[in-house]
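A.B. asks: this is the structure alone, sequence omitted:
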């Protein structure tokens, strides 16, 4: 799955919400806090991590390429 940035970055929990991978921002924050999200191969626990062009975010079996 590809996501094209309109700004310099998007916060991680907002990315999950925009792509309809979660039902709410609260759910996005929970799965991030529980360690279910990887960014560039590393577990990302920061809900507001700045996701920039070139990052790869993985949630369960979904891989998001940000450009």
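C.D. replies: Looks like it came in fine. What you see is a predicted model, and the numbers here were worked out from it, not measured in a lab. Numbers count the residues shown, from 1 in each chain.
A.B. asks: C-alpha only now, for contacts and for neighbours.
C.D. replies: Will do.
A.B. asks: confirm residue 58 sits in a helix?
C.D. replies: No: with DSSP: H, G, I helix; E, B strand; the rest coil as the criterion, residue 58 is assigned strand and is not in a helix.
A.B. asks: take the one below as the second:
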């Protein structure tokens, strides 16, 4: 499992941006379709909001990938 550290002063990162930064998807369009299809979970629940605000302690899973926000 990866750990994604928020930048100092940053309270959250949006789900679609996290997927791009971690190279889980090649583009924003791909992130959108994967999220819309219900293939991403946040804290064990299917998440379909592309701009879901992820905060410290949240766990994101996508296929065989997983990350925790720190």
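C.D. replies: The structure has been received and is ready for your questions. Fair warning: this is a prediction, and the values are worked out from it, not measured in the lab.
A.B. asks: and residue 5 of the first structure, how many neighbours does it have?
C.D. replies: By other C-alpha atoms under 10 Å, the residues close to residue 5 of the first structure number 14.
A.B. asks: for residue 20 of the second structure, same thing?
C.D. replies: Neighbour count for residue 20 of the second structure, taken as other C-alpha under 10 Å: 16.
A.B. asks: one more: residue 45 of the second structure?
C.D. replies: Per other C-alpha under 10 Å, the neighbour tally for residue 45 of the second structure reads 12.
A.B. asks: and the aligned partner of residue 10 of the first structure in the second structure, what does it touch?
C.D. replies: Under the alignment (TM-score structural alignment), residue 10 of the first structure maps onto residue 13 of the second structure. Neighbouring residues of residue 13 of the second structure by C-alpha atoms under 8 Å, 6 or more residues apart in numbering: 6, 53-55.
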